[in-house]
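Peer 1: Please find the sequence and the predicted model below.
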Amino acid sequence: MLRTSYLLRSVFWQEIDTRDFPGTRVTVSETRRWLRDQTLGAAPAPALDSAILALSELVTNSIVHSQSGQSSDGRITVRLARSAGALHVEVTDNGSSKSKPTVQLPTSTRSNGRGLLLVDQVVAFWGAHDGDKSRMMVWFLVDWA
């Protein structure tokens, strides 16, 4: 699916914007505002709401689980692209040697670990790629066609 995502983006996707954010908790709300501002009028409200929710979860994961949130100079890059009837979002961070993005089922003993389960429920497709081991990119696609 990941290769298809890149192929589709290169043929059909129009890049909206790419922006770097600091790896701090305030970044979560900043990325939500930025996504809404960049895509206002380009997607119906329910699709935009799903994209904002998914982006919040991925940025939170980057801050909590990657090196981007562990150092004062940590960065998170968000890229937005659109096509007729869909929005593609990528979140790239400084990676982690401890974990890879995976959906975890909730348990009664854990109060966290539901973010990617939520993402999986509100987007059409998502995936992750750690090409050079020092960076992790997680992407998702929201469609409304």
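Peer 2: That came through, no problem.

Peer 1: use CA for all of it now, contacts and neighbours both
Peer 2: Fine.

Peer 1: For the top helix by length along the chain, buried residues please.
Peer 2: Taking DSSP state H as the assignment, the helix of the chain that covers the most residues is helix 45-65. By neighbour count, and taking 16 or more other Cα atoms under 10 Å as the criterion, the buried residues in helix 45-65 are 47-63, 65.

Peer 1: From Thr39, how far off is Val11?
Peer 2: Distance from Val11 to Thr39, counting by Cα to Cα, to the nearest Å: 20 Å.

Peer 1: Which residue of the two possesses the greater neighbour count?
Peer 2: A direct count of neighbours by other Cα atoms under 10 Å for Val11 and Thr39 places Thr39 higher, at 17 against 9.

Peer 1: residues contacting the more buried one?
Peer 2: With Cα atoms under 8 Å, 6 or more residues apart in numbering as the criterion, the residues that contact Thr39 are Leu48.

Peer 1: do Gly23 as well
Peer 2: 62-63, 68-76.

Peer 1: Next step: those restricted to helices.
Peer 2: In helices, defined here by DSSP H, the members of the contacts of Gly23 are 62-63.

Peer 1: this is the other structure I want to compare:
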Amino acid sequence: MNQEKSTQLHPPARHFSVLLSPTPRGARLARLLATEWLRTWGLPHGVVERAEHLVAELAANAATHGRLPGRDFRVALLTDPVAGTLRIEVTDTRAEAAPHRRASADPLSESGRGLLLVEALTDRWGVRLGPVPRKTVWAELDYTQPD
């Protein structure tokens, strides 16, 4: 009796990570590099677009609020094709500067809406502290792998 085991083939998990200077240029480079990597991974277009905005916002926050001279920030992208998730992580060295959503942003202000944007674009997000002096702000997007 010949029994064939059917195995589903899943695309491999993918990982990208880079250290960047905590400057506006570093934040822009984070967005550009992340977008390029995400496009090569074959993720759905809508996920790539959402992720591009999230990386831009989280990297800008790290460069602005998590900045310490001489200490870089890290951007990491991780896919789990079995679960259908993309995880974005941005780590800086200012654990004491945890992000917090403002109750109401001044409509004329040029800042203060970042975490509202993060909440709107993600399926889940949060903050993980450590190891000292680091904090990681993470965001997850669910997706369905194209056929």
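Peer 2: Great, that's in hand. These figures come from a predicted structure and were not determined experimentally.

Peer 1: what TM-score do we get after superposing?
Peer 2: After superposition, the two chains reach a TM-score (TM-score structural alignment, normalised by the length of structure 1) of 0.80; 129 aligned residues with a Cα RMSD of 1.9 Å.

Peer 1: Superposed on structure 2, what's the mean shift for the longest helix of structure 1?
Peer 2: Taken over the aligned residues, the distance from helix 45-65 of structure 1 to structure 2 averages 0.8 Å (mean Cα distance after the TM-score superposition for structure 1).

Peer 1: which other helices and strands contact that helix?
Peer 2: Applying 3 or more Cα pairs under 8 Å, 6 or more residues apart in numbering; DSSP states H and E, one finds that helix 45-65 of structure 1 contacts helix 26-39, strand 86-93, helix 115-122, strand 136-143.

Peer 1: So which of those is nearest Arg3 of structure 1?
Peer 2: With respect to Arg3 of structure 1, and counting by Cα to Cα, the nearest of these is strand 136-143 at 11.8 Å.

Peer 1: Onto which residues of structure 2 does the closest one map?
Peer 2: Here strand 136-143 of structure 1 aligns to structure 2 at residues 135-142, judged by TM-score structural alignment.

Peer 1: So what's the gap between that stretch and the chain middle?
Peer 2: How far stretch 135-142 of structure 2 lies from its chain's middle: 5 Å, per Cα atoms, centre = their mean, to the nearest Å.

Peer 1: what's in contact with that stretch?
Peer 2: With contacts defined as Cα under 8 Å, 6+ apart, stretch 135-142 of structure 2 is touched by 47, 51, 54, 58, 84-95, 98, 118, 122-130.

Peer 1: quick revisit: the longest helix of structure 1 versus helix 26-39: what angle between them?
Peer 2: 150 degrees (axes from the mean of the first three to the mean of the last three Cα atoms, to 10 degrees).

Peer 1: now helix 45-65 of structure 1 and helix 115-122, what's the angle there?
Peer 2: 160 degrees.

Peer 1: got the angle for helix 45-65 of structure 1 vs strand 136-143?
Peer 2: Taking the same axes, to 10 degrees, helix 45-65 of structure 1 and strand 136-143 form an angle of 170 degrees between their directions.

Peer 1: among the contacts of Gly23 of structure 1, who's most crowded?
Peer 2: Among the contacts of Gly23 of structure 1, the one with the most neighbours (other Cα under 10 Å) is Ser62, at 31 neighbours.

Peer 1: and that one, what does it touch?
Peer 2: Neighbouring residues of Ser62 of structure 1 by Cα under 8 Å, 6+ apart: 23, 68-69, 76, 92-93, 95.

Peer 1: Can you show me which of those residues carry over to structure 2?
Peer 2: Contacts conserved in structure 2 for these, counting by both residues aligned by TM-score structural alignment, their matches' Cα atoms under 8 Å: 23, 69, 76, 92-93.

Peer 1: Around the residue nearest to Ser17 of structure 2 when sequence neighbours are not counted, how many other residues sit close by?
Peer 2: Distances taken as Cα to Cα, 6 or more residues apart in numbering put Ala76 closest to Ser17 of structure 2, at 4.2 Å, once the chain neighbours are dropped. The burial count assigned to Ala76 of structure 2 is 18, neighbours taken as other Cα under 10 Å.

Peer 1: Structure 1: which residue goes with Ala76 of structure 2?
Peer 2: With TM-score structural alignment defining the correspondence, Ala76 of structure 2 maps onto Arg79 in structure 1.
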